[in-house]
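*Asks:* Everything below, folded, please.
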Amino acid sequence: MTTPAIEPFRIDIPAADVADLRARLAAVRWPDELEDAGWSYGIPARRLRPLVERWRTGFDWQQQQADLNRLDQFVTEIDGRRLHFNHLRSPRPDAMPLVLVHGWPFADFRSLIEPLTEPASSDDVPGLPFDLVIPTLPGFGFSGPTHRAGESDTSRSAELIKELMARLGYQAYGVHGGDAGGFVATQLGRIDAEHVVGVHLNGPITIPSPGEDASGFDERDRRMLASLQDWSRRDTSSYAAVHSTRPQTLAYALNDSPVGQLAWVADVVNSYAHEPIDDDALLTQVSIGWFTGTIGSSFLLYKESGQWGAQSERSGVPTAVAIFPGDSTIRAIAERRHNLVRWTIHDRGGHFPALEAPDLLIKDLREFFGGLR
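*Replies:* Modelled structure (predicted):
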């Protein structure tokens, strides 16, 4: 059987699609809003209206598209699934291959690319160079929507990335992931331990399995456990409840309304980010979801992935965990599920460190993988 080709890819959104988006933004029918409700009922108009106006009149999609097209990107087919990815080689011959795996809703690692592929050495942080492979998970963006149940399972995504790295000819590589991407990264370490030299995670999700022993937790872990147990009762968890139970119903609304799609994503970002995220970075990601029609299929990993609270086989690959403000990772559980060799707590950043504190994430990646050379 012939292996499907890896083909160069360029983003080329038709001008008619951009015009249609702007027309829809201009025709929005705004709902009523309670006085002085703030964020307690969801994203307020005082935040959303300026974002919508920026998207309609000030946001330059053509410039963003040009910036994205400066980065080498490709598509291939693996087991009948289209997979889009960036492949960015360092000019240095000693570069380590590194896979960066995104979560929901962000797939924006642009701030990491130049520092990681062409690092400048310093006295305290040696400039380990990387060849970067940045896949777009099934159901997201330019990988296109999924069409069969189970294609968005994070374990399935790990299998696709394993095959991709083999096709690219890499014999040893590292993996980084956050949010749902952390499940993909960890699973890659399990199924491709022969080639994965290390796994780096930011704020991995450590939901205890039913009946899991918590008697040995220290004070911090007990606080994190209480936070996780309370999470399902918080209003900030409502998005995940809908994604994991009725994703198709929500998809009809958000695939038809760009304002609805923006409101949904921006509300989640506000709930979990601890540092300001650039509005144009946010609008770029929402634009990709809009133009590709993948907002609905991007929800499916919540319903189809079985790892959220399951007790998984322990990964034996050396694993580093970076904790940013707002993370509720329980170290004792992380140690049970991973070969934990590094644990770093940062005092700034948040759930989206590539956009909130890229300098800290870059330093953490360099130090961890530099120690594995």
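*Asks:* For the rest of this, base every contact and every neighbour count on C-alpha atoms.
*Replies:* OK.
*Asks:* which residues touch the helix or strand hosting residue 287?
*Replies:* In the assignment (DSSP states H and E), residue 287 maps to helix 279-292. With contact meaning C-alpha atoms under 8 Å, 6 or more residues apart in numbering, helix 279-292 is reached by 13, 17, 51, 55, 59, 61, 64, 105-108, 140-142, 144, 255, 258, 261-262, 265-266, 295.
*Asks:* Tell me how far residue 312 lies from residue 337.
*Replies:* 7 Å (C-alpha to C-alpha, to the nearest Å).
*Asks:* In terms of packing, which of those two has more residues around it?
*Replies:* residue 337 (18 against 15; other C-alpha atoms under 10 Å).
*Asks:* wait, doesn't the more buried one sit right on residue 318?
*Replies:* No: here residue 337 does not reach residue 318: they are 11.4 Å apart, not a contact under C-alpha atoms under 8 Å.
*Asks:* where exactly do the helices run in the stretch 201-350 of the chain?
*Replies:* Secondary structure of the stretch 201-350 of the chain by DSSP state H, counting those that start in this stretch: the helices cover 219-231, 238-245, 247-256, 258-272, 279-292, 295-298, 300-304, 331-337.
*Asks:* Summarise which helices and strands the fourth one is packed against.
*Replies:* For helix 258-272, the packing partners by 3 or more C-alpha pairs under 8 Å, 6 or more residues apart in numbering; DSSP states H and E come out as helix 15-26, helix 247-256, helix 279-292.
*Asks:* looking at the ones you listed, which is closest to residue 87?
*Replies:* helix 279-292 (18.9 Å; C-alpha to C-alpha).
*Asks:* If we go by neighbour counts, what in that closest one is buried?
*Replies:* 280, 282-292 (16 or more other C-alpha atoms under 10 Å).
*Asks:* What of stretch 348-367?
*Replies:* If you call a residue buried by 16+ other C-alpha under 10 Å, then stretch 348-367 has these buried ones: 349-358, 360-367.
*Asks:* okay, how far is it across that stretch, tip to tip?
*Replies:* Counting by C-alpha to C-alpha, you get 18 Å between the two ends of stretch 348-367.
*Asks:* can you list contacts of it?
*Replies:* Contacts of stretch 348-367 (C-alpha under 8 Å, 6+ apart): 106, 108-109, 111-112, 115-116, 125-128, 178-179, 200, 202-203, 272-277, 322, 324-327, 346.
*Asks:* Now the buried members of those residues.
*Replies:* By 16+ other C-alpha under 10 Å, the contacts of stretch 348-367 give 106, 108-109, 112, 115-116, 127-128, 178-179, 200, 202-203, 273-275, 277, 322, 324-325, 327 as buried.
*Asks:* here's the other one to compare against:
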Amino acid sequence: MSDEIRDFRVEIPKTALDDLDIRLRHVRWPDPEPVDDWSQGIPFDYVKTVVDHWRTSYDWRRCQEALNQYKHHLTKIDGVDIHFMHIRSPEPDARPLLMTHGWPGSIVEFMDVIGPLTDPVAHGGEAKDAYHLVVPSLPGYGFSGKPAATGWGIEKIATAWDSLMTRLGYDRYFAQGGDWGGMVTSVIGAQDLGHCAGIHVNLVIVGPPAEEIMANPTPEEQASLVHFATYQEQGSGYAEIQRTRPQTLGYGLADSPVGQMAWIMEKFQGWADDAKAPDDNFDCDRLLDNVMIYWLNNAGASSARLYRESFGAPNIDPVSIPSGCSIFPNEIITPSRRWAEQRFKNLQYWNETDRGGHFAAMEVPELFIAEVRSCFAQMEL
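*Replies:* So this is what the prediction gives:
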């Protein structure tokens, strides 16, 4: 049947891990950078340190076991296998929540928040804050299939995610996301197919502010514009490469685990909260878990294609269903509430946190959980 849901386990063969070990033992290194910071990219000495840890100390089987404590499934939607975790809460009144990752993240981003969100009582919380979680891998990412044709932009993914939730029996649900997940979640709200009761995003994509707003920006809005301009000038090259030439990029990412690791881990430095190196704010093994999701699935090119589909002219259609936004201070884009209200017409929750960055669920999980709970406490199914 086309709507069949199949069980899935994460089982990486030893041959794949042996191949990785060989590649990590025979790296062809570039010259070191002629500067003493990250301004030219991820530094040589840092990469060598991470690679040495990856080769000698890192244990993929630990990550695989952690993932397999949850139920994984596959289901085909529009010809593409969609992988997802489905973690039902022990609480009978738990509400369904769809959570979507982005690039260069994966389902690994949510590992520290799954327990408290599904079983809050066991983690010192209250039963009323329980959710049944559905955590999919984006098409072309992780253990999902790779689209063989163009057209899988955020609009198609949003429609597919709604189909996934109804296929699982959830006629009403909430949705949450950051990065691409935030853009997909916003489009779920804009499409309003009758099943999503409310959304929460921690990457807030809005259109250009109205002229009357821009005529008198607040100091905070001015700082936000400067922050985003710095990103566009110094930090957005990866996105243009992925938008324009994902296939060319893919050869290097498919062939070199160090190249794939560096391409990803640089962002965990630039987009975290005042980090000097990624493992100032994240556990190094968890960072490598995320890298492994890309490497083991050869997803360098297939994940980049989402930029080809949707980055050039992102969807900014108005959202009328109940919405909530959390602004973490070192996010790529930090719009003000009045900017956001131009798109989110039914904005029921807004908060600007005092710490955290782009990978909030992984960097500040307790704060992320609090934001999700506070947002959806304002909404009803």
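*Asks:* which ones among the buried ones among the contacts of stretch 348-367 of the first structure are found in strands?
*Replies:* Among these, the members falling in strands (DSSP state E) are 178, 200, 202, 322.
*Asks:* Count the neighbours of residue 317 of the second structure for me.
*Replies:* By other C-alpha under 10 Å, neighbour count at residue 317 of the second structure equals 15.
*Asks:* ok so, going back, I'd like the helices and strands packed on helix 258-272 of the first structure as a markdown table, with distance to residue 8 of the first structure appended.
*Replies:* Listed next are these as a markdown table, based on distance: least, C-alpha to C-alpha, whole Å:
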| stretch | distance to residue 8 of the first structure |
| --- | --- |
| helix 15-26 | 22 |
| helix 247-256 | 28 |
| helix 279-292 | 18 |
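*Asks:* for those, which one sits closest to residue 132 of the first structure?
*Replies:* helix 279-292 (19.9 Å).
*Asks:* so where is the closest one in the second structure?
*Replies:* Aligning helix 279-292 of the first structure against the second structure (TM-score structural alignment) gives residues 284-297.
*Asks:* how far is that stretch from where the chain is centred?
*Replies:* With C-alpha atoms, centre = their mean, to the nearest Å as the basis, stretch 284-297 of the second structure stands 14 Å off its chain's centre.
*Asks:* who's in contact with the alignment partner in the second structure of residue 74 of the first structure?
*Replies:* With TM-score structural alignment defining the correspondence, residue 74 of the first structure maps onto residue 73 in the second structure. Counting by C-alpha under 8 Å, 6+ apart, residue 73 of the second structure touches 5-9, 83-86.
*Asks:* Identify the farthest-apart pair in these.
*Replies:* 5 and 9 (13.2 Å).
*Asks:* what range in the second structure does the helix or strand where residue 362 of the first structure lies sit on?
*Replies:* Assigned by DSSP H and E, residue 362 of the first structure belongs to helix 358-370. Per the alignment by TM-score structural alignment, helix 358-370 of the first structure matches residues 365-377 in the second structure.
*Asks:* Can you give me the neighbour number for residue 57 of the second structure?
*Replies:* With other C-alpha under 10 Å as criterion, residue 57 of the second structure counts 10.
*Asks:* Check the alignment and tell me where it lands in the first structure.
*Replies:* Under TM-score structural alignment, residue 57 of the second structure pairs with residue 58 in the first structure.
*Asks:* Could you check how far that match is from residue 51 of the first structure?
*Replies:* The value you get for residue 58 of the first structure to residue 51 of the first structure, if C-alpha to C-alpha is used, is 10 Å.
*Asks:* And residue 60 of the first structure, by the same measure?
*Replies:* Taking C-alpha to C-alpha as the measure, residue 60 of the first structure falls 13 Å from residue 51 of the first structure.
*Asks:* Looking only at neighbour counts, state which of those two leads.
*Replies:* residue 51 (21 against 14).
*Asks:* Surely that one forms part of a helix?
*Replies:* Yes: counting by DSSP: H, G, I helix; E, B strand; the rest coil, residue 51 of the first structure is found in a helix.
*Asks:* buried sites along the helix or strand where residue 84 of the first structure lies?
*Replies:* Take DSSP H and E as the rule and residue 84 of the first structure turns out to sit in strand 81-88. For strand 81-88 of the first structure, the neighbour count (16+ other C-alpha under 10 Å) marks 81-88 as buried.
*Asks:* average gap between it and the second structure?
*Replies:* Overlaying the second structure shows strand 81-88 of the first structure at a mean distance of 0.5 Å from the equivalent residues (mean C-alpha distance after the TM-score superposition for the first structure).
*Asks:* which other residues reach that strand?
*Replies:* 71-77, 113, 117, 131-138, 142-144.
*Asks:* show me where the stretch 51-200 of the first structure has helices.
*Replies:* Counting by DSSP H, counting those that start in this stretch, the helices of the stretch 51-200 of the first structure are 61-69, 110-117, 154-167, 180-191.
*Asks:* So which elements touch the third one?
*Replies:* Going back to what we said before, that points to helix 154-167 of the first structure. Against helix 154-167 of the first structure (3+ C-alpha pairs under 8 Å, 6+ apart) you get strand 73-78, helix 180-191.
*Asks:* so how far is residue 350 of the second structure from the nearest residue to residue 221 of the second structure once chain neighbours are set aside?
*Replies:* Spatial nearest neighbour of residue 221 of the second structure, chain neighbours left out: residue 336 (6.3 Å); criterion: C-alpha to C-alpha, 6 or more residues apart in numbering. To residue 350 of the second structure, residue 336 of the second structure is 10 Å away according to C-alpha to C-alpha.
*Asks:* Ok, residue 157 of the second structure next?
*Replies:* 25 Å.
*Asks:* Equivalent analysis for residue 329 of the second structure, please.
*Replies:* Counting by C-alpha to C-alpha - residue 329 of the second structure and residue 350 of the second structure are separated by 14 Å.
*Asks:* ditto for residue 111 of the second structure
*Replies:* The separation that residue 111 of the second structure has from residue 350 of the second structure, given C-alpha to C-alpha, amounts to 25 Å.
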